[in-house]
Structure formats: structure tokens, C-alpha cells
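Chemist: Sequence first, then the predicted structure:
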Amino acid sequence: MDLQNMNLAEQFVYYFKENGSYVFSQFLRHFLISIYGVLLAAIVAIPLGILISKRHKLADWVIRIANVIQTVPQLAMLSILMIGLGLGVNVVIVTVFLYSILPIIKNTYTGMKQVDKNALDVGKGMGMTSWQRLYMIELPLSISVIMAGIRNALVVAIGITAIGAFVGAGGLGDIIIRGTNATDGASIILAGALPTALMAIITDWILGMVEHRLDPAGKTSK
């Protein structure tokens, strides 16, 4: 089939017909890399955010360090980590982890600080321990704010994973790079770029709904 005589839309459809399974496998790989990095960040950042909400002097230092990480360009971070970790998926997962720390820490810290002090006083008056107040009052009241941080981190992670193809991690970025190296690669670039954008939009929408359902204000308004 002569691809040169096709318009862009026809080339795009033809590429998907011929390489649909490959695009899907890279889509899944891309999503899993993003998820792994954000989940690791959540495991570290949520407890850290809770800790600094109790220790105000420590909060400034932790947030400053996380802010410094954000100032490093993503491609530069990949290059720095590649020196120690080599090529492959691990470099991208660690990069996603580092860039996900700040939004999750800040939202956890903000959510914990916004908990109504009167509710904590009531729990204390009922004889609850500090751990019981944390699990039964503070976390339920701040979980929607924490989810917003995870939501932001995952959307950013999808973009970071796209450039991970430069270090051999695969994903949809690999398709985009192939398109830039092809003579008539516009349709190939679209085959990588559109699923990436779609993944970010759908992820943001789903996590937005989860965030709304976890919002105590949203529950009481029903």
C-alpha cells in the first residue's frame, strides 16, 4: 500500500490497523510505569506529609527539598539517574517517584492542617489516642485533598514517562520517537501522542470522580 498517496487520517488509521497490538502493549507499559512511580511516591510522601503536619519546623525543610527536585529539568534528571541506574524502566520509575513527591507531600500537609480542630478536640475528649484520631478523624477528613495530590502527580507522571523512551524504557514515547525518525512520520507521532493525551485525560477524570466521592463535603451534600 502506497502511504505517500494517503492523507494523514488514512495513514493514522492504517498504522493502527497494522500495529494496534504494539500500540496497546506500549500504552499498558506506559501506564504501569507511571502508576508504579506514583504509588512508590505515595507510600513515602503521605506518611512524610502527616509527619511534617505535626512538626512545623521540619515542614519548611522537607517542602524546600521537594521544591528543589522540581526545579531540575526532567530530561536532565533522567540523564543524572541514568549514570547510576543505567538504561531502562527503573530510571523512569525513580524519576516519576521524585517528581511525584512534592504534590503528594504538599496536599497531605495541607489536608491535615485543614482538619477542624473542634473535631480533634471531640475525639480527644472521647478518650481517643493520637493514632485513633489520625485514622478515624484526620485521614477521613483530609483524604480528598490527598487524592488531589495523587491525581496531579499521576497526570504529570504520564508526561514524564513519555520522555522515558530516550533511556530505553519503552512506552508511548517510543512510538513518538519512531515517528520523528521516519520520513513520513506524522501519523506515527499521532499514534503515540494521542493515546498519551487520552490516558492523561481519562486518568484525571477518573481520579477527579474518586476525589469528589471521598470529599466529606460532597458526601454530606447528598
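Modeler: Happy to help now that I have it.

Chemist: From now on I want contacts and neighbour counts done on CA atoms only, so please keep to that.
Modeler: OK.

Chemist: Just give the closest residue to the residue most central in space within the chain, not the sequence neighbours.
Modeler: Among the residues of the chain, the one closest to the centroid is residue 154, at 1.6 Å (C-alpha atoms, centre = their mean). Leaving aside its chain neighbours, residue 154 sits nearest to residue 38 (6.2 Å; criterion: C-alpha to C-alpha, 6 or more residues apart in numbering).

Chemist: list the helices and strands the helix or strand harbouring that neighbour packs on?
Modeler: Here residue 38, judged by DSSP states H and E, is contained in helix 8-54. Judged by 3 or more C-alpha pairs under 8 Å, 6 or more residues apart in numbering; DSSP states H and E, helix 8-54 is in contact with helix 56-71, helix 89-113, helix 139-163, helix 172-181, helix 186-214.

Chemist: out of those, deepest packed?
Modeler: Stretch with highest mean neighbour count among the helices and strands packed on helix 8-54: helix 89-113 (a mean of 25; mean count of other C-alpha atoms under 10 Å).

Chemist: Below is structure B, check it against A:
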Amino acid sequence: MIGFDVTFAESDDNAQLALINGFARTVDSLAIDNPKLSDFIQDSRAKADNDRALLNALRRSSAAVVLGYFFHMDEAAVGYKLDKADIDRRLNGISASKYPLVYSEEPADGASPFIKSYAPQGNLDLFAAAAASTGYFTIVSDPDGRVRWLPLMIQGGEDLFPPLSILCVWHYLGRPQLAVRTDAYGVEGVQMGGRALHTDR
């Protein structure tokens, strides 16, 4: 399996592709009808299109590909306020990779013990659709700025999502039944088939 700890959130800004597209528009405006020239333009466009090259590589891969994304934990991290429709659209883009099974115990005081996000920053839809899964690589640091732990689950909307590392292992093991177990204090552990990964709180 192949895991990317990077997010392909925007189209590649390719000057060569822009030049080819501009040339093609000029040819069209001059009404030049030359099949060989048209074939040359199409071939050049395909070779210069890095997004298409990545998409084709994802589709051709014989190994499962897991793409990374990250969560904005608050509005300040985004830099502007997202409306509900935009947040819902972003969550929908990662919904296929949520924990499929959740075994939970309700906290006595009704307060959620989970780490809640503001909104995900996912991949372009064409890449997400071609990947086997997408997992977050959101880093949570301690008050002193050091990173000592990784959350095995972050809540986005009403769903619970696993990190990139868990999904990479899950695909490597052949995608056994995947579940997260929670209790009143947070995540108790992750279950992959007969394997259990317990947390240290």
C-alpha cells in the first residue's frame, strides 16, 4: 500500500499547460483545421497536465493508495468563517473514510470527550475518488509545543475519523473489520479484525 502525508487540495498551477491552452485557443480563433496540429496539441496538453498524470497514476496503482488530509481545529486556523454548506461539502468529501463501526459508552455528564474539529481540508474530488481511502495527519501538540502523541480519532460533524497511519495499516492487513471503541474518557482503542490497538490515554 502507498500512503501520502500530503494534501492535494488545489489544482497544479502549471505555466506550461497554460501556454499550451493559450496556443490551442489561438489556433481555434484562427480557424486552423489541421488534424496533425490538433493531435500535437492534445498530446502536449496530456503530457503537461500534472493533475491528470497524478490521477492516472492513482488509478493504475496496483497497491491501495491512501491520501492524507488535515483538520482545521478552529475558525482561526482557516483564517475566515466557513458557512455550513461549505463545511458539509468538505465533510462529505472524506465521509467514505470514517470509522465504519463505533462502540461507545455515553459519558455520565453528557459532555463529549472527543477531539472536535472545525472543518477538514481535503483533497480535490478527482483525487479523493481515485484513492482507496483518505486519512488525517493532523498534529496535536502539547502546551510546550512538542508533539508526543497522535489522536486515534477526531470528530468531524457527527462522524469519527481515523488517522492516515491507521488506514495504511488497515489496507496493509487486507481491510479487516475496523472499529473504534470509546468510553466516557475518550478513545479506548481501535479494533482491526482480531487485532486490538489500545490507547495510553
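Modeler: Perfect, I can see it now. The structure displayed is predicted, hence computed values, not measured ones.

Chemist: TM-score of the superposed pair?
Modeler: TM-score of the superposed chains, computed with TM-score structural alignment, normalised by the length of the second structure, equals 0.23; 85 aligned residues with a C-alpha RMSD of 5.9 Å.

Chemist: sorry, back to before: relative to helix 172-181, how tilted is the helix holding residue 38 of the first structure?
Modeler: 140 degrees (axes from the mean of the first three to the mean of the last three C-alpha atoms, to 10 degrees).

Chemist: relative to helix 186-214, how tilted is helix 8-54 of the first structure?
Modeler: Per the same axes, to 10 degrees, the angle that helix 8-54 of the first structure makes with helix 186-214 is 40 degrees.

Chemist: coming back round to it: which stretch among the helices and strands packed on helix 8-54 of the first structure comes nearest residue 27 of the first structure?
Modeler: Nearest to residue 27 of the first structure among those is helix 172-181; the distance by C-alpha to C-alpha comes to 5.8 Å.

Chemist: For the closest one, which outside residues touch it?
Modeler: For helix 172-181 of the first structure, the external contacting residues (C-alpha atoms under 8 Å, 6 or more residues apart in numbering) are 23, 26-27, 30, 161-166, 185-193, 195-196.

Chemist: ok, the residue nearest to residue 154 of the first structure - contacts?
Modeler: So residue 38 of the first structure contacts 96, 97, 100, 150, 153, 154, 157 (C-alpha under 8 Å, 6+ apart).

Chemist: now, among those residues, which is nearest to residue 67 of the first structure?
Modeler: For these, the minimum distance to residue 67 of the first structure (C-alpha to C-alpha) is 10.9 Å, reached by residue 100.

Chemist: ok, for the closest one, nearest residue in space, not its chain neighbours?
Modeler: Computed as C-alpha to C-alpha, 6+ apart, the closest residue to residue 100 of the first structure that is not its neighbour in sequence is residue 153, at 4.9 Å.

Chemist: distance of that neighbour from residue 118 of the first structure?
Modeler: 31 Å (C-alpha to C-alpha, to the nearest Å).

Chemist: Over to residue 132 of the first structure?
Modeler: 16 Å.

Chemist: The two - which one has more neighbours?
Modeler: Per other C-alpha atoms under 10 Å, whichever of residue 132 of the first structure and residue 118 has more neighbours is residue 132, with 13 against 9.

Chemist: Output the contacting helices and strands for the helix or strand that one falls within.
Modeler: Element membership for residue 132 of the first structure (DSSP H and E) is helix 130-133. Other helices and strands packing on helix 130-133 of the first structure, by 3+ C-alpha pairs under 8 Å, 6+ apart, are helix 117-125.

Chemist: helix/strand/coil for the residue lying closest to residue 212 of the first structure once chain neighbours are set aside?
Modeler: Leaving aside its sequence neighbours, residue 212 of the first structure sits nearest to residue 218 (C-alpha to C-alpha, 6+ apart; 6.3 Å). The local conformation at residue 218 of the first structure, judged by DSSP: H, G, I helix; E, B strand; the rest coil, is helix.

Chemist: tell me which element residue 188 of the second structure falls in.
Modeler: Residue 188 of the second structure is part of strand 186-192 when elements are defined by DSSP H and E.

Chemist: same thing with residue 59 of the second structure?
Modeler: Assigned by DSSP H and E, residue 59 of the second structure falls in helix 50-60.

Chemist: What helices and strands are in contact with the helix or strand just after that helix?
Modeler: Counting by DSSP H and E, the next helix or strand C-terminal to helix 50-60 of the second structure is strand 65-72. Under the contact definition 3+ C-alpha pairs under 8 Å, 6+ apart, strand 65-72 of the second structure sits against strand 2-3, strand 119-121, strand 133-136, helix 164-172.

Chemist: redo that, cut-off 10 Å
Modeler: strand 2-3, helix 50-60, helix 75-78, strand 119-121, helix 125-130, strand 133-136, strand 154-156, helix 164-172 (3 or more C-alpha pairs under 10 Å, 6 or more residues apart in numbering; DSSP states H and E).

Chemist: Any chance of a markdown table for these, columns mean neighbour count and distance to residue 28 of the second structure?
Modeler: A markdown table is the format used below for those (neighbours: other C-alpha atoms under 10 Å; distance: least, C-alpha to C-alpha, whole Å):
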| stretch | mean neighbour count | distance to residue 28 of the second structure |
| --- | --- | --- |
| strand 2-3 | 18 | 42 |
| helix 50-60 | 15 | 23 |
| helix 75-78 | 12 | 41 |
| strand 119-121 | 23 | 38 |
| helix 125-130 | 18 | 28 |
| strand 133-136 | 28 | 40 |
| strand 154-156 | 20 | 47 |
| helix 164-172 | 19 | 46 |
